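# Sequence plus the predicted model coming up.
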Amino acid sequence: MSSNHLPSRVKLVEMGPRDGLQNEPQTLATGLKVALIERLAKAGHQHIEATSFVSPRWVPQMADAAAVMAQLKRAPDVTYRALTPNLKGLEGALAAGVDEVAVFAAASETFSQRNINCSVHQSLARFETVIERAQQANVRVRGYVSTVMGCPYEGHITPQQVADVSDALYRMGCYEISLGDTIGTGTPRQAKKLIEAVSQKVPMEKLAAHFHDTYGQALANLYAVLEEGVAIIDASVAGLGGCPYAKGASGNVATEDVVYMLEGLGIESGLNLPVLASTGVWISAQLGRVNQSKVGQALSTQK
């Protein structure tokens, strides 16, 4: 496909407050989490994954999910989502008044067993009740598929495995399927093959790319799938969230870097890059970490 097939607009989904912070070693104070989410909304984000309703025993960084939702000054045009891996998490999220929830399955059997202690098939069966209950409450559900271009235990994952899991989540009622390169090993050709396979089962406009930058391939992979017709991208301000399976490796692609690339391609995202970049500088300072966004670093040295 030639580049004239690039979308004119991309929907960006901000993962920093959830996927980002839950993979950071230290826990951020509730007030700072709330401030981060509010700043991201001011930067133009309309889709923010705010928190996760999970057992604090497993993810201590997200123990204050209900408090975050309660303290948040919500912008009227922003969708605030929470990850809800089970019915208990969903009930907590509904009580907190989230706009949308998300569930996650893996394309890899071993990853599923190690990560959530059940097979891929069992995990999908569990989500059926979660999705039904969410739909009764008129809350939309997004589905995540992890390890789509590689697994830390199994190595190569076929596009067909990913297509099957994506298809199952979509049929159950997930309105959007986000494809996660959890360990960031994918390359552009692989990313294209992935989208070709999954888009046979799930409509292209329902697919999101959630690519990690562990091997420095995220932007190249995103460009490759934009050419295929993907127009939804998950990213994390300042590249928050290391890769939990590769010590010291970078995780999520930085939202600032994605927006800079999109602007260069003439693709609208609705985001204000200077405001976003200053948010990235601010949150990196709060966490005492290096800003993982190349664009954020470059812009901050120009001031």
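Good, I have the coordinates. Treat the numbers as computed from the prediction; the structure is a model and nothing was measured. Numbering: from 1, shown residues only.
# okay, CA-based contacts and neighbour counts for the rest of this
Fine.
# most residues in a single helix of this protein, which one?
helix 120-136 (DSSP state H).
# check which helix or strand covers Glu227.
helix 218-228 (DSSP states H and E).
# tell me which strands and helices that helix is in contact with?
The contact analysis (3 or more C-alpha pairs under 8 Å, 6 or more residues apart in numbering; DSSP states H and E) places helix 218-228 against helix 188-198, strand 207-211.
# Of those, flag the one that's most buried.
strand 207-211 (a mean of 26; mean count of other C-alpha atoms under 10 Å).
# Counting by contacts, list what that strand packs against.
strand 176-181, helix 218-228, strand 232-235.
# next one: the second one to chain centre, how far?
In other words, helix 218-228. 16 Å (C-alpha atoms, centre = their mean, to the nearest Å).
# try the first one
From the chain centre to the centre of strand 176-181 is a distance of 8 Å (C-alpha atoms, centre = their mean).
# Over to stretch 103-119?
17 Å.
# Now that stretch: buried residues?
103-112, 118-119 (16 or more other C-alpha atoms under 10 Å).
# just to revisit the earlier point, with distance to Gly251 added, can I get the helices and strands packed on strand 207-211 in CSV?
Compiled in CSV, these are given as follows (distance: least, C-alpha to C-alpha, whole Å):
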stretch, distance to Gly251
strand 176-181, 10
helix 218-228, 10
strand 232-235, 10
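# for comparison:
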Amino acid sequence: MTTRVDIIEVSPRDGIQNEKTLLSTQTKLELIDRATAAGIRAFEVTSFVNPKRVPQMADAGEVAQSLKKRSDTRYIGLVLNERGFERARLSGLEDVNCVVVATETFNRRNQGVAVDDTMADIARIAAMAHDSGVRMGVTIGAAFGCPFEGEVTVERVTEIAARLAELKPFEIALADTIGVAAPSDIKAKFSAVAREIGGIALRCHLHNTRNTGLANAVAAIESGVTRIDSSIGGVGGCPFAPAATGNIPTEDLVYMLDRMGVETGVDAQALIDTAQWLGAMLGVSPPGMLQRAGMFPPAAGAAA
């Protein structure tokens, strides 16, 4: 198993997009600053989508333009079409992530078009990205199950992944958007996709809807994945998925990997503090467990 995992912090995008409380631009930037201070070096910072559908992302351009540039940090913007890509590029982002959902019904709910139309959009974005020096990754959403069509086969996911690989993306992610996968599902699909896409990097995006998220993260790492998405506090969810819940909590993931001897370069205690702060900003109690239980062994001077 790998000895190093890179965490992509998605709380500024996926983490807050389903929350009722709209955070200010400055609060979003503070969230990124706090996570950076904790050691996070890759973020999905926002999504360039229709603000009428996702009002939490209405300030995408302002967030992107206000980021503190760091040579060792990736700032990724989610884009769904050419217009979104242009907005991201003009905002100064050098990394974008596109999404295609594995099933027709969910893709139409999420993006308003058929899967083939989304694939055509991604092909055009890929050409624009290559021409402008922007790195493009792609996420296959609902790769492990769909709330409208049920099970998603390995063959369906590998077919989409193979088509995406022809576009030469920087990375391909498989997303358990509604949190239905078990570790065996993770291993089966990542292994199959790896055989189809050659040397393209793999990334894993997990939701903890049915409490299998951390087990699935281990399964992904055992399958050779070195990039894992997570969200501080475990906040998050898709606005277009029924009963959506959050991503796996970053602090819980870091604690587990630390105990396993897998390096992340991230300070779990600093993430605990940030999770509690973020919960106060959103007016919620984040679902993450570490920010409730605390570190073990406890810090010197902590109550027994």
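Great, that's in hand. A quick note: this is a predicted structure, and the numbers were derived from the prediction, not measured.
# ok, back up a step: which one of the helices and strands packed on strand 207-211 of structure 1 lies closest to Met149 of structure 1?
Smallest distance to Met149 of structure 1 across these (C-alpha to C-alpha): 5.5 Å, for strand 176-181.
# so how far does that closest one sit from its counterpart in structure 2?
Mean deviation of strand 176-181 of structure 1 from its aligned counterpart in structure 2 after superposition (mean C-alpha distance after the TM-score superposition for structure 1): 0.6 Å.
# what range in structure 2 matches that strand?
Using TM-score structural alignment, strand 176-181 of structure 1 lines up with residues 171-176 of structure 2.
# Ok, stretch 218-230 of structure 1 next?
So stretch 218-230 of structure 1 sits over residues 213-225 in structure 2, by TM-score structural alignment.
# tell me which residues of that stretch are tucked away?
The neighbour-count check on stretch 213-225 of structure 2 (16+ other C-alpha under 10 Å) flags 213-214, 216-221, 223-225 as buried.
# Nearest to Gly237 of structure 2, out of those residues: which one, please.
The nearest one, if we look at the buried residues of stretch 213-225 of structure 2 relative to Gly237 of structure 2 and count by C-alpha to C-alpha, is Gly213, at 13.4 Å.
# Pretty sure the closest one sits against Ile248.
Yes - counting by C-alpha atoms under 8 Å, Gly213 of structure 2 does reach Ile248; the two are 5.8 Å apart.
# Overlap of the contact sets of the two?
By C-alpha atoms under 8 Å, 6 or more residues apart in numbering, Gly213 of structure 2 and Ile248 have these common neighbours: 206-207.
# How about the secondary structure of Gly143 of structure 1?
At Gly143 of structure 1 the chain is in strand, as set by DSSP: H, G, I helix; E, B strand; the rest coil.
# and the equivalent of it over in structure 2, how many residues sit next to it?
Using TM-score structural alignment, the equivalent of Gly143 of structure 1 in structure 2 is Val138. By other C-alpha atoms under 10 Å, 25 other residues sit near Val138 of structure 2.
# Now do the contacts for Val138 of structure 2.
Neighbours of Val138 of structure 2 in contact, by C-alpha under 8 Å, 6+ apart: 97-100, 164, 169, 171-173.
# any idea what Asp33 of structure 2 aligns with in structure 1?
Match for Asp33 of structure 2 (TM-score structural alignment): Glu38.
# got it, and Ile125 of structure 2?
So Ile125 of structure 2 corresponds to Val130, using TM-score structural alignment.
# burial count for the closest residue to that match other than its chain neighbours?
Among residues not flanking Val130 of structure 1 along the chain, Leu87 sits closest, at 5.3 Å (C-alpha to C-alpha, 6 or more residues apart in numbering). Leu87 of structure 1: 18 surrounding residues under other C-alpha under 10 Å.
# do the same with the one 3 residues further on
Residue crowding around Leu90 of structure 1 was assessed by other C-alpha under 10 Å; the count is 25.
# Report the contact partners of it.
With C-alpha under 8 Å, 6+ apart, Leu90 of structure 1 has these contacts: 53, 84, 101, 130, 134.
# let's see 7 Å
Applying C-alpha atoms under 7 Å, 6 or more residues apart in numbering, one finds that Leu90 of structure 1 lies in contact with 84, 130.
# helix, strand or coil for it?
Per three-state DSSP, Leu90 of structure 1 ends up helix.
# Please say which position in structure 2 it maps to.
Aligned counterpart of Leu90 of structure 1 in structure 2: Phe85 (TM-score structural alignment).
# again with Ser166 of structure 1
For Ser166 of structure 1, the residue aligned by TM-score structural alignment is Ala161.
# do the same with Gly288 of structure 1
By TM-score structural alignment, Gly288 of structure 1 lines up with Gly283.
# The helix or strand that contains Gln161 of structure 1 vs structure 2, average distance?
Using DSSP H and E, Gln161 of structure 1 maps to helix 159-172. Superposed on structure 2, helix 159-172 of structure 1 shows a mean distance to its aligned partners of 1.4 Å (mean C-alpha distance after the TM-score superposition for structure 1).
# Summarise which helices and strands that helix is packed against.
Applying 3 or more C-alpha pairs under 7 Å, 6 or more residues apart in numbering; DSSP states H and E, one finds that helix 159-172 of structure 1 contacts helix 188-198.
# Now do the helix it packs on against strand 207-211, angle only.
Helix 188-198 of structure 1 and strand 207-211 meet at an angle of 150 degrees, taking axes from the mean of the first three to the mean of the last three C-alpha atoms, to 10 degrees as the criterion.
# Show me what helix 188-198 of structure 1 is packed up against.
So helix 188-198 of structure 1, by 3+ C-alpha pairs under 7 Å, 6+ apart, packs with helix 159-172, helix 218-228.
# Reformat these as a markdown table; add distance to Val198 of structure 1.
As requested, these are exported to a markdown table (distance: least, C-alpha to C-alpha, whole Å):
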| stretch | distance to Val198 of structure 1 |
| --- | --- |
| helix 159-172 | 4 |
| helix 218-228 | 12 |
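# Which one, of these, ends up nearest to Ala208 of structure 1?
Nearest to Ala208 of structure 1, of these and by C-alpha to C-alpha, is helix 218-228 at 9.5 Å.
# post-alignment, the closest one versus structure 2, mean distance?
Compared with structure 2 after the fit, helix 218-228 of structure 1 shows a mean deviation of 1.3 Å (mean C-alpha distance after the TM-score superposition for structure 1).
# where does Thr147 of structure 1 sit relative to Gln200 of structure 1, distance-wise?
Separation of Thr147 of structure 1 from Gln200 of structure 1 (C-alpha to C-alpha, to the nearest Å): 19 Å.
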